[in-house]
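In: Prediction below, plus the sequence it came from.
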Amino acid sequence: MRLFVLLLVMLGFAGAASAAGTYDLLFHKGSLSGLDAPPPAGVGKQPPDTLLYDRVLSAGKKGEAPDSDNIGLQLTGDDNVALILRQGPRMRSLGNFPASVGNPLIMYFLESTLSDIAAQSGGSPFYIRNRIKEALLKDAEIVPVSVQLGDRDIAAQRVTLHPLEKDKARARMGRFAELALSVVVSEEVPGWLYSLEATVPEGQGAEDAGYRNVITLTDKGEAKP
């Protein structure tokens, strides 16, 4: 069911897309090209990760420690890619995708963020999804940055969206209208996506916790020479 939902959402986002530069930067075609699928792990063994990402999620009450886990991206020999969420000893599949669509981590990031924001704010996930779709088709804030991967400094771009910044229902969203989505991308980063971050500031009330969802490529993904 989770795979089915993710694929439907992916088609929904892609179907709304045009030639907008913002969309093309985030959903970069061919972002997994040049990466080789690892050799088979053997019977009963888990395939090794092609790329590994750390995730830190703060979506609880004020003062609670954030959750930390990992997301493995695994290329297979049949031109498919799997995303695996690892939380300590537990593992959960986030879906399988054709490698030709690019790095599916961007879709997981957007979908999990809007689900979290909808749950925390009490808003409609469909409404928030539509605002993100619209933001993907508009000009975004794009600035050059330098990131470190392994022992190299790499030139990259940070793309930042504020999907609810000018929304007509902004007042009803309160502090969640300040939702910011920031993605750092580079041709020199394997898999194209270096980091993905979603933030909402905390409020004044005791229950008005902030929100932060950060996914970052680990040093296991070495820069291309």
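Out: In hand now; what should we look at? Numbering: from 1, shown residues only.
In: okay, CA-based contacts and neighbour counts for the rest of this
Out: Fine.
In: how far out from the middle of the chain is stretch 185-197?
Out: 11 Å (CA atoms, centre = their mean, to the nearest Å).
In: what about it, how long is it end to end?
Out: Using CA to CA, to the nearest Å, one end of stretch 185-197 lies 12 Å from the other.
In: quick one: buried residues of that stretch?
Out: In terms of neighbour count (16 or more other CA atoms under 10 Å), stretch 185-197 has its buried residues at 185-197.
In: Give the next helix or strand downstream of the helix or strand where residue 68 lies.
Out: Element membership for residue 68 (DSSP states H and E) is strand 67-75. Downstream of strand 67-75, the first helix or strand assigned by DSSP H and E is strand 80-87.
In: then this one, side by side with the first:
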Amino acid sequence: MAGALLLAPSQAGAAPPEAAPPLSPAQTALFETPHLSNIAHPETLDYRFEQTGPAAYSDQIALHIDQIHPNGTKYVSFEFLSGAHHAFFPAVDDFSGNPLVMVFLEHDVQEMKDQVGVAAAYFRNRIRTAFIDQAQMSDTSIQFGGRSVSARRVTLKPFAEDHRFDQLPTVQGKTYDFILSDQVPGQLAELSTEVPTDPAAGAPAWAERVTFVGEKP
């Protein structure tokens, strides 16, 4: 989980707290908001994972709220995909935000490392920086529980101006999208990445999407 935690702004730098710049709206929305405040009892949040494209498959992710501490923070464990796609992430403690954001991003940078051959730390740093000054936030609405509810969308393209990938338009054009709503348990309604086609290389478009589907005891 150490790599995943590096994506959170509170873990990002060695500068003393008084020298740290204020968080961007995107950083605050994704990393410094108590998403789990609407969880009052130990339970499991279920998410559907879908990859579209030439290697399409679907799977499940479970976020277990195992303990709720007196101060409201949670002990959280994960079941992230299954079978050949399973990835292990150790449990985290004293969390008030939804750690699925960091787990999803760590899964993503590990995939990119394997696909592109660039160190995962490089991708982590580019994504973390993009949350500071490149992310776009907008109000939106989603269908939840049979009705329309208000939500916020965070969108960014961390590698759009990265000349290291001038010959890899699939990386430069990769889009990250996060939809949050305080009406959804855990507040994360959807997380996704989308990669465009690269006609020159014959590479097709593909996407990965995680969607909240329900809660259970």
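Out: Right, received. Where do you want to start? What you see is a predicted model; the values in this text were computed from it and never measured.
In: Could you report the TM-score for this superposition?
Out: Overlay of the two chains. TM-score (TM-score structural alignment, normalised by the length of the second structure): 0.81; 202 aligned residues with a CA RMSD of 2.6 Å.
In: Columns secondary structure and distance to residue 152 of the first structure on top of the buried residues of stretch 185-197 of the first structure, output as JSON lines?
Out: Formatted as JSON lines, these follow (DSSP: H, G, I helix; E, B strand; the rest coil; distance: CA to CA, whole Å):
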{"residue": "185", "secondary structure": "strand", "distance to residue 152 of the first structure": "15"}
{"residue": "186", "secondary structure": "coil", "distance to residue 152 of the first structure": "13"}
{"residue": "187", "secondary structure": "coil", "distance to residue 152 of the first structure": "14"}
{"residue": "188", "secondary structure": "coil", "distance to residue 152 of the first structure": "10"}
{"residue": "189", "secondary structure": "coil", "distance to residue 152 of the first structure": "11"}
{"residue": "190", "secondary structure": "coil", "distance to residue 152 of the first structure": "13"}
{"residue": "191", "secondary structure": "coil", "distance to residue 152 of the first structure": "16"}
{"residue": "192", "secondary structure": "coil", "distance to residue 152 of the first structure": "16"}
{"residue": "193", "secondary structure": "strand", "distance to residue 152 of the first structure": "16"}
{"residue": "194", "secondary structure": "strand", "distance to residue 152 of the first structure": "13"}
{"residue": "195", "secondary structure": "strand", "distance to residue 152 of the first structure": "16"}
{"residue": "196", "secondary structure": "strand", "distance to residue 152 of the first structure": "20"}
{"residue": "197", "secondary structure": "strand", "distance to residue 152 of the first structure": "22"}
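In: I'd like these as JSON lines, with distance to residue 20 of the first structure appended.
Out: Shown next, in JSON lines, are these (distance: CA to CA, whole Å):
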{"residue": "185", "distance to residue 20 of the first structure": "16"}
{"residue": "186", "distance to residue 20 of the first structure": "18"}
{"residue": "187", "distance to residue 20 of the first structure": "19"}
{"residue": "188", "distance to residue 20 of the first structure": "22"}
{"residue": "189", "distance to residue 20 of the first structure": "22"}
{"residue": "190", "distance to residue 20 of the first structure": "23"}
{"residue": "191", "distance to residue 20 of the first structure": "21"}
{"residue": "192", "distance to residue 20 of the first structure": "18"}
{"residue": "193", "distance to residue 20 of the first structure": "18"}
{"residue": "194", "distance to residue 20 of the first structure": "21"}
{"residue": "195", "distance to residue 20 of the first structure": "21"}
{"residue": "196", "distance to residue 20 of the first structure": "19"}
{"residue": "197", "distance to residue 20 of the first structure": "21"}
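In: Kindly list the longest helix within the first structure.
Out: helix 105-121 (DSSP state H).
In: mean shift of it relative to the second structure?
Out: On superposition with the second structure, the mean distance recorded for helix 105-121 of the first structure (mean CA distance after the TM-score superposition for the first structure) is 1.3 Å.
In: who's in contact with residue 80 of the second structure?
Out: 60-62, 86-89 (CA atoms under 8 Å, 6 or more residues apart in numbering).
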